[in-house]
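Asks: Everything below, folded, please.
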Amino acid sequence: MSFPTELIELVEFLHHENPQIRAVAAQHLVGFSASSHPQNGIFRNDSFRPIKDLKVLICNALRPDQLSRKTAHDSLTCLVNLSTDPLVRSMLIDEGFLKLLMGFITSRAQGLADMFCMLLSNMAKSDDILKIMEVTMSPVEGVSSSTKAMDQLMDVFVKGAEKKLNQWANYDFLGNFFSDMTRFPQGRKYFLEKQEYDGVLPLSKVVVFTTHGSLIRRTGVASTIKNCCFDTSMHMGLLADEAANGVDILPFILLPLMGPEEYDDEDMDGMPDECQLLGDDKRRESDDGVMVALLDALLLLTTTRPARDLLRARKVYPIIREMHKAVEKEEVQAACERVVDILMREETNEGEEQEAHIVEESDEEDGQMIEV
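Replies: This next block holds a predicted model:
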């Protein structure tokens, strides 16, 4: 594809020696970076030289002057948009660039931290993102005592919610990153094993956000929970309470699915304490995608007999029964029906596992690409 001479010159200005010219070029190229722009391919020009230039220009985020920060913002916006392209993602995922992103994300003074989280989230659509599992950094005072990149990202996500670490960032988009990391066995292993630096299962840190006010955060966490449930060997550990070194995940899955319904004594007998007597003001999760992800997590838990028995004993059926009556979207109703069908089915052979492929495990990324 041929491009206008003026546009070719514009991308070449990204590596001009004059910082003001670089700033103007980055600003004018933001619109071209959208995946829907017909001339988006200009960033592949000269063997992807514009991408290499943008990687350099985001380092301006380290500088205090307004021109540098604006250049970094526009360059980062371009990279977030362009990272929907698999070829661009392959150019971004290397140890050096991952460490650069980590430094920006974990800095409590970084005004663009959330945008860097968006970029990392898009990069996680590539299988190469597993490289981050091996990345180590220096501990960050007041943020994380761990040297592992994954631990540091977990700490900023948990501690930084609602701008508690960084006045300019809430780190919600890291939920999408975690969701995509748990597509891989290595990612699930990380979330389901106690980490050396604090002795805590990472999944137990994020499940508390299933009722958080941010839809972005809830979406990422719900998908992370669902993906972790693909590990059938961990089902009873997920369902066990903290006293038994478990995650006690059931209340965090069920609470968002519940409304103000009242249950009789028989239905409540065995129901998690957190799910009882919720009151007239209890509101059910409003997002269909989050509800389906949580229902799929329950469905995955039914693939092992001990977990099915526990779900029945904890009165999951009446909760999903009432939910089915209240929801209107066919997709959500169908997800409810799949769970109910398994829980109400008679067990045939003792210890026999479900043979049906209840929820297909997929290598496809979770969630949507992020553009600015």
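Asks: C-alpha from now on. contacts and neighbour counts both.
Replies: Will do.
Asks: what's downstream of the longest helix seen in the chain, the next helix or strand?
Replies: Counting by DSSP state H, the longest helix found in the chain is helix 66-82. Sequence-wise, the next helix or strand downstream of helix 66-82 (DSSP states H and E) is helix 86-92.
Asks: Contacts made by that next one with the rest, please.
Replies: 51, 82, 83, 98, 122, 123, 126, 128 (C-alpha atoms under 8 Å, 6 or more residues apart in numbering).
Asks: Starting from residue 223, give me the distance back to the last one.
Replies: Residue 128 sits 20 Å away from residue 223 when distances are taken as C-alpha to C-alpha, to the nearest Å.
Asks: if we can go back for a sec, adding neighbour count and distance to residue 187, write the contacts of helix 86-92 out as CSV.
Replies: Listed next are the contacts of helix 86-92 as CSV, based on neighbours: other C-alpha atoms under 10 Å; distance: C-alpha to C-alpha, whole Å:
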residue, neighbour count, distance to residue 187
51, 23, 28
82, 26, 25
83, 30, 21
98, 19, 17
122, 30, 16
123, 27, 15
126, 21, 13
128, 14, 12
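Asks: For residue 347, state which of the residues you listed is nearest.
Replies: Residue 347 has its nearest neighbour among the contacts of helix 86-92 in residue 126, at 40.5 Å by C-alpha to C-alpha.
Asks: Which residues are in contact with the closest one?
Replies: If you count contacts by C-alpha under 8 Å, 6+ apart, then residue 126 has 86, 89, 90 around it.
Asks: Quick one: neighbours of the second one, just the number.
Replies: Residues lying near residue 89 (other C-alpha atoms under 10 Å) number 23.
Asks: To compare with the earlier structure, here is another sequence to fold:
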Amino acid sequence: MLRAGAHAQCTRSRDRTPRRRDARGGETLSPDGAGTGRRLQASCPSMDEVQARELLGFLHLDTRPDLKGQATGYILGLTGNVEGRTLLAGRPDFLEALLLLTGDRSLAVVKDSYHSLINLSVAVATHEVLAKELPVLLHRLLDPGYAFADQVCTLLSNLSREEGTCRQVFQAVQEEGLGLAWVVEAFCTEGYNKKAALHYLGPLLSNLTQLPETREFLLDRSRCVVQRLLPYTQYEASAIRRGGVIGTLRNCCFEYKYHEWLLGAEVDLLPFLLLPLAGPEEFPEAEMERLPVDLQYLPQDKQREKDPDIRKMLLEAVMLLTATKAGRQLVKEKGTYLVVRELHQWETEPDVQAACEKLIQVLIGDEPEPGMENLLEVKIPEDVEERLQHLDREEERQQGQQETQSKGPGAQMGSSGLSR
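Replies: From the prediction side, this is the model:
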């Protein structure tokens, strides 16, 4: 059952996080280019104020290119582990210097600077400084000829994960005269930027739908925006773009006043959510006719969505559409139970299995009592809510134990740095 007080959250599946970069060791540089002989190991960073000022001295546009390249390369190495990111996240002067160098003449320096900022932007402590450059970043993002638009897009995706900075991104989009319409246009236009794929516009949109203003824009019936996003639920070229769109649609489903419209003929959202979950199973004729036309008589080589995080988001979106009585009726009439039942038998990921089971309970269970038909508005007593949260934590703990056991005795914990 959906809990009272549930709200749209930004997408945090593993494909949204920048890859961890290998740490590099390096020699500190002096203004004349000679090494000082001291080694600052990026794998175990420590930097006193003298060393910090020395390194900052090379992070200027007019610094000799080779020295500047070594300095930005070293900083990129530092950002490849937790200790290095913690060290730099508390230094606004380094963040400002890296932002400045994204306008450097050297493409290598610009690239390293962006990648360092992407890694550092995982830390909330960096957001206040980085948010000051939102107008510049947004104009670069939507410049069809900007070569580093992908890096800007990834950086903005990280910044928009937290609600506070997300609102700043939204306001900057509006104030710069760009508007969400421009962001959607760039996302939906194939080849908008010949030098950048802009796949991370998907997670950026998903994060922005934390905000009710974004959801209202996307669901405005006069704009026909949400319909433009639907084909990307099957976008095979990028799981990042595909997952971002599905996260966006899931968050929009929190707006239950639009459910009947979303499930109706004008949008017909349900088949776009169910098709990625469907396999090649054959059903008896009577059951087949209950399914939407797009899900009938699928080919024998039909594959389900490969990413378990995306499968879970799809199930969560369908679950949200069952929050109202009218929504539940429409979802049930379309044979949703048949698709979810087969998915549950096929599924191997514990958390996705759990999502299947919760949805099945709603699909085959009795209707709620009068006055409780809208599951998103049901007020749960505090003691019951605490017990439910405890059960959720216990369920997550058990799932974690199952995953650890399934990896076998030789399994080891992954790196503590940024991971894919």
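Asks: Now which residue in the second structure aligns to residue 18 of the first structure?
Replies: Under the alignment (TM-score structural alignment), residue 18 of the first structure pairs with residue 63 of the second structure.
Asks: Against residue 106 of the second structure, how distant is that match?
Replies: 11 Å.
Asks: quick one on the thing from earlier: among the contacts of helix 86-92 of the first structure, which lie within strands?
Replies: Among these, the subset assigned to strands under DSSP state E is empty.
Asks: Among those, which one sits closest to residue 256 of the first structure?
Replies: Set against residue 256 of the first structure, the nearest of these by C-alpha to C-alpha is residue 122 (26.8 Å).
Asks: surely residue 258 of the first structure meets residue 283?
Replies: Yes: with contact defined as C-alpha atoms under 8 Å, residue 258 of the first structure counts as touching residue 283 (7.2 Å).
Asks: Give me the more crowded residue out of those two.
Replies: Between residue 258 of the first structure and residue 283, counted using other C-alpha under 10 Å, the more crowded position is residue 258 (19 against 15).
Asks: I'd assumed residue 301 was in contact with residue 358 of the first structure.
Replies: No: with contact defined as C-alpha under 8 Å, residue 358 of the first structure does not count as touching residue 301 (10.0 Å).
Asks: neighbour count winner among the two?
Replies: Just comparing residue 358 of the first structure and residue 301: by other C-alpha under 10 Å the higher neighbour count belongs to residue 301, 27 against 16.
Asks: The more buried one -> the second structure?
Replies: By TM-score structural alignment, residue 301 of the first structure lines up with residue 321 in the second structure.
Asks: residue contacts, its match?
Replies: Residue 321 of the second structure touches 253, 256, 259, 327, 328, 331, counting by C-alpha under 8 Å, 6+ apart.
Asks: Would you enumerate the residues in contact with the second one?
Replies: What that stands for is residue 256 of the second structure. Neighbours of residue 256 of the second structure in contact, by C-alpha under 8 Å, 6+ apart: 320, 321, 323, 324.
Asks: pretty sure the third one belongs to a strand, no?
Replies: No: under DSSP: H, G, I helix; E, B strand; the rest coil, residue 323 of the second structure falls outside any strand and is assigned coil.
Asks: re earlier: would you convert the contacts of residue 126 of the first structure into JSON lines that also reports distance to residue 40 of the first structure?
Replies: Formatted as JSON lines, these follow (distance: C-alpha to C-alpha, whole Å):
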{"residue": "86", "distance to residue 40 of the first structure": "14"}
{"residue": "89", "distance to residue 40 of the first structure": "15"}
{"residue": "90", "distance to residue 40 of the first structure": "17"}
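Asks: out of these, who's nearest residue 345 of the first structure?
Replies: Using C-alpha to C-alpha, the contacts of residue 126 of the first structure come closest to residue 345 of the first structure at residue 86, 43.6 Å.
Asks: any idea how far that closest one is from residue 340 of the first structure?
Replies: Applying C-alpha to C-alpha to residue 86 of the first structure and residue 340 of the first structure gives a distance of 39 Å.
Asks: what about those two, which has more around it?
Replies: residue 340 (19 against 14).
Asks: How about the secondary structure of that one?
Replies: Once three-state DSSP is applied, residue 340 of the first structure turns out helix.
Asks: The second structure: which residue goes with that one?
Replies: So, by TM-score structural alignment, residue 340 of the first structure is matched to residue 360.
Asks: residues contacting the residue nearest to residue 232 of the second structure when sequence neighbours are not counted?
Replies: Leaving aside its chain neighbours, residue 232 of the second structure sits nearest to residue 242 (5.6 Å; criterion: C-alpha to C-alpha, 6 or more residues apart in numbering). Applying C-alpha under 8 Å, 6+ apart to residue 242 of the second structure gives the contacts 202, 232, 233, 234, 235, 236.
Asks: Could you identify which of those residues has the most neighbours?
Replies: Of the contacts of residue 242 of the second structure, with other C-alpha under 10 Å as the count, residue 202 tops at 30 neighbours.
Asks: Could you count how many residues lie near the equivalent of residue 9 of the first structure over in the second structure?
Replies: If you follow residue 9 of the first structure across to the second structure using TM-score structural alignment, you land on residue 54. By other C-alpha under 10 Å, 15 other residues sit near residue 54 of the second structure.
Asks: my read: residue 54 of the second structure touches residue 29, true?
Replies: Yes: between residue 54 of the second structure and residue 29 a contact is recorded at 7.3 Å, counting by C-alpha under 8 Å.
Asks: what packs against the longest helix belonging to the second structure?
Replies: Looking across the second structure with DSSP H, the single longest helix is helix 382-406. Packing partners of helix 382-406 of the second structure (3 or more C-alpha pairs under 8 Å, 6 or more residues apart in numbering; DSSP states H and E): helix 350-364.
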